[in-house]
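**Student:** Sequence first, then the predicted structure, then my questions.
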Amino acid sequence: MGTTVITSIHEDVATVTLNRPEASNAVNGALRADLTEALRALNRSGAVRAIVLTGQGRSFCAGQDLREAAAMQVHEVAAWQADQRAMYQSLRDLDKPCVAAINGAAAGAGWQLALCADIRVAHPAVKVGQPEVKAGIASIVGSYLMTLHLGLSKNIELSLGGDLIGAEQAHALGVIQHLVDEAEVLPRARAIARALAALPPTAFRLTKQHFREMTQAGFDAACAAGARYQAECYAAGEPQRVLAARLKGNR
């Protein structure tokens, strides 16, 4: 396993930390592979009964790595989307409790990771949302995942506009369940994870399995649509143009 994800285990709770702080923990190929591998291994481990997902530094996960996305070629989109799907599915497939400790911004792919967790904990300064359209990338999987938590009207507003919202608003909407002081995000997430881990494991696993079964067909359809639509976006050249300009402006 690489260094883009750090796993530590205390008692029977594993903390999985996204470890690209210099890039605000943005998702690139290495992080996708490392996170998928780490989550699958933890799901198999008899020593782990719950998982907490968080980010190193000031961000939870800023989303897709801009340099990787800007350099993407049309013929690479299908493999990229398949790897993204595998990463999200590794979270969805967890039989054990998974709590997202959102220590900083969670945007795009980062917000989608958080939405795949069972419980989300954040502090008031956190911003979350789906800004893909502003980067020339269609919001497909993210908009589907938000449909599981939000009404359609609010989802349309956020997905089409691409604006991030504050954690207080997300909490009021119910998509972030626990809002705490910044220093308490990780401790609260671990406490929730321990409490869930103490529940009868078979009943817990089967309840999670039923939620997954209820939503799997929609998730699969969204991932398939995402692969088609992102290929169309890249064929039109919009992500390349928008992201190249953004990267140039950040120099």
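**Tutor:** That came through fine.
**Student:** okay, CA-based contacts and neighbour counts for the rest of this
**Tutor:** OK.
**Student:** Can you name the residues in contact with stretch 12-21?
**Tutor:** Outside stretch 12-21, the residues that touch it by C-alpha atoms under 8 Å, 6 or more residues apart in numbering are 3-9, 25-26, 31, 35, 38, 42, 47-61, 190, 193-194.
**Student:** Show me which of the residues you listed are buried.
**Tutor:** With neighbours counted using 16 or more other C-alpha atoms under 10 Å, these contain these buried positions: 4-7, 25-26, 31, 35, 38, 42, 48-57, 59-61, 190, 193-194.
**Student:** Tell me how many other residues surround residue 210.
**Tutor:** By other C-alpha atoms under 10 Å, the residues close to residue 210 number 11.
**Student:** ok, now residue 102?
**Tutor:** Residue 102 has 31 nearby residues by other C-alpha under 10 Å.
**Student:** Not counting residues beside it along the chain, what's closest to it?
**Tutor:** Nearest residue to residue 102, sequence neighbours excluded (C-alpha to C-alpha, 6 or more residues apart in numbering): residue 122, at 4.8 Å.
**Student:** wait, isn't the one you found in contact with residue 175?
**Tutor:** No. Residue 122 lies out of contact with residue 175 (C-alpha atoms under 8 Å); the separation is 10.7 Å.
**Student:** Look at those two and report which has more neighbours.
**Tutor:** residue 122 (32 against 19).
**Student:** structure B:
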Amino acid sequence: MQDPIRTRCEDGILEVIIDRPKANAIDLATSRKMGLIFRDFRDDPDLRVAIVTGAGEKFFSAGWDLKAAADGDAVDGDYGVGGFGGLQELRDLNKPVICAVNGICCGGGLEIALSADLIIAAAHATFALPEIRSGTVADAASIKLPKRIPYHIAMDMLLTGRWLNVEEAHRWGFVNEIVMADKLLDRAWDLARLLASGPPLVYAAIKEIVREAEGSTFQTAMNKITKRQFATVDALYSSEDQLEGARAFAEKRAPIWKGK
């Protein structure tokens, strides 16, 4: 049997491809494998950016594999490290993740996309949360989507399961950019290379601050930053990279980031 998840690494960038014909749906075993891949990405100092996409041109991912569920995979089973798809609940993932949506992105597939930091999509991509029609709840999307797009649009998607084309997804702001299908991965890699050339300690601080501040008041979060109570902020303010950024600016040259 072919591997359901394919990866490649180049220049500090990890590409993760979901490859489970026909719909790139994810069963428990695939989810657990994705969790290990993203855990290793998080913990590998040589990897700076990840891209997640789907194989083929029709599906990014249809999400939870209902056929596997019918054969005994429990919907509340062991999804592995990081929860469903390896990203949704992965703790301390302080590196940028780009989702390149190459087609239909629905259910758990959309929830995986929402776990990324940037979403670019092919011009034929479509999006939906059809769980309502199969008698279950889009749990992660119910938490995340109303915080990302207007409440009434999010509730429309959750309560009716209706489909959005890529233009509407872009209009509501959960897609950053629309790209022709044959240019999608090229654009994702261009963006990943740009991020990989940037300061990894700053990225880590940004991600921790954004994540932790979501449940805090503005002043509470600011106090934690100024008192260096975020581990990533403390590491940044004590780093060689912090000094290098200032020196490079003063010397009018490009900084050399070491991530330490």
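**Tutor:** Nice, I can see it. Model, not experiment: these values are computed from the prediction.
**Student:** one step back: who are the contact partners of the residue nearest to residue 102 of structure 1?
**Tutor:** Counted by C-alpha under 8 Å, 6+ apart, residue 122 of structure 1 has contacts 101, 102, 103, 104, 167, 176, 178, 179, 180, 182, 185.
**Student:** Just the buried ones from these?
**Tutor:** The neighbour count (16+ other C-alpha under 10 Å) marks 101, 102, 103, 104, 167, 176, 178, 179, 182, 185 as buried among these.
**Student:** Please convert those residues to a markdown table, extending it with distance to residue 138 of structure 1 and secondary structure.
**Tutor:** What follows is these, written out as a markdown table (distance: C-alpha to C-alpha, whole Å; DSSP: H, G, I helix; E, B strand; the rest coil):
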| residue | distance to residue 138 of structure 1 | secondary structure |
| --- | --- | --- |
| 101 | 27 | strand |
| 102 | 24 | strand |
| 103 | 26 | coil |
| 104 | 24 | coil |
| 167 | 23 | helix |
| 176 | 24 | coil |
| 178 | 29 | strand |
| 179 | 29 | strand |
| 182 | 32 | helix |
| 185 | 31 | helix |
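**Student:** Quick check: the residue most central in space within structure 1 vs residue 60 of structure 1, distance?
**Tutor:** Geometric centre of structure 1, nearest residue: residue 113, 1.3 Å, by C-alpha atoms, centre = their mean. Counting by C-alpha to C-alpha, to the nearest Å, the gap from residue 113 of structure 1 to residue 60 of structure 1 is 10 Å.
**Student:** Counting only strands, which of the contacts of stretch 12-21 of structure 1 make the cut?
**Tutor:** Among those, the members found in strands (DSSP state E) are 5, 6, 7, 8, 9, 50, 51, 52, 53, 54, 55.
**Student:** And the residues you listed, which is closest to residue 210 of structure 1?
**Tutor:** Looking at those and their distance to residue 210 of structure 1, the nearest is residue 50, at 18.2 Å (C-alpha to C-alpha).
**Student:** can I assume the closest one is in contact with residue 194?
**Tutor:** Yes. When contacts are counted by C-alpha under 8 Å, residue 50 of structure 1 is listed as touching residue 194 (6.9 Å).
**Student:** got a list of what the residue nearest to the centre of structure 1 touches?
**Tutor:** 88, 91.
**Student:** so it is in which element?
**Tutor:** For residue 113 of structure 1, the host element (DSSP states H and E) is helix 109-116.
**Student:** Downstream of that helix, the next helix or strand is which one?
**Tutor:** Per DSSP H and E, the first helix or strand lying C-terminal to helix 109-116 of structure 1 is strand 119-122.
**Student:** Could you identify the helix or strand that succeeds that following strand?
**Tutor:** Downstream of strand 119-122 of structure 1, the first helix or strand assigned by DSSP H and E is strand 127-129.
**Student:** who does the helix or strand just after that next one touch, helix- and strand-wise?
**Tutor:** Downstream of strand 127-129 of structure 1, the next assigned helix or strand under DSSP H and E is helix 141-147. Counting contacts by 3 or more C-alpha pairs under 8 Å, 6 or more residues apart in numbering; DSSP states H and E, helix 141-147 of structure 1 packs against helix 109-116, helix 152-161, helix 201-236.
**Student:** With structure 2 overlaid, report how far the first one is off on average.
**Tutor:** It stands for helix 109-116 of structure 1. Once fitted to structure 2, helix 109-116 of structure 1 is off its aligned match by 0.5 Å on average (mean C-alpha distance after the TM-score superposition for structure 1).
**Student:** buried stuff in that helix?
**Tutor:** Buried positions in helix 109-116 of structure 1, judged by neighbour count with 16+ other C-alpha under 10 Å: 109, 110, 111, 112, 113, 114, 115, 116.
**Student:** now the angle from it to strand 50-55?
**Tutor:** For helix 109-116 of structure 1 against strand 50-55, the angle by axes from the mean of the first three to the mean of the last three C-alpha atoms, to 10 degrees is 160 degrees.
**Student:** Just list the residues touching residue 78 of structure 1, thanks.
**Tutor:** Going by C-alpha under 8 Å, 6+ apart, residue 78 of structure 1 touches 227, 228, 231.
**Student:** what's the matching range in structure 2 for the helix holding residue 113 of structure 1?
**Tutor:** Aligned using TM-score structural alignment, helix 109-116 of structure 1 spans residues 108-115 in structure 2.
**Student:** quick revisit: just give me the closest of the contacts of residue 78 of structure 1 to residue 134 of structure 1.
**Tutor:** Out of the contacts of residue 78 of structure 1, the member with the shortest distance to residue 134 of structure 1 (by C-alpha to C-alpha) is residue 231, at 16.6 Å.
**Student:** Need the counterpart of the closest one in structure 2.
**Tutor:** So, by TM-score structural alignment, residue 231 of structure 1 is left unmatched.
**Student:** Please compute how far stretch 219-238 of structure 1 lies from its chain's middle.
**Tutor:** With C-alpha atoms, centre = their mean, to the nearest Å as the basis, stretch 219-238 of structure 1 stands 18 Å off its chain's centre.
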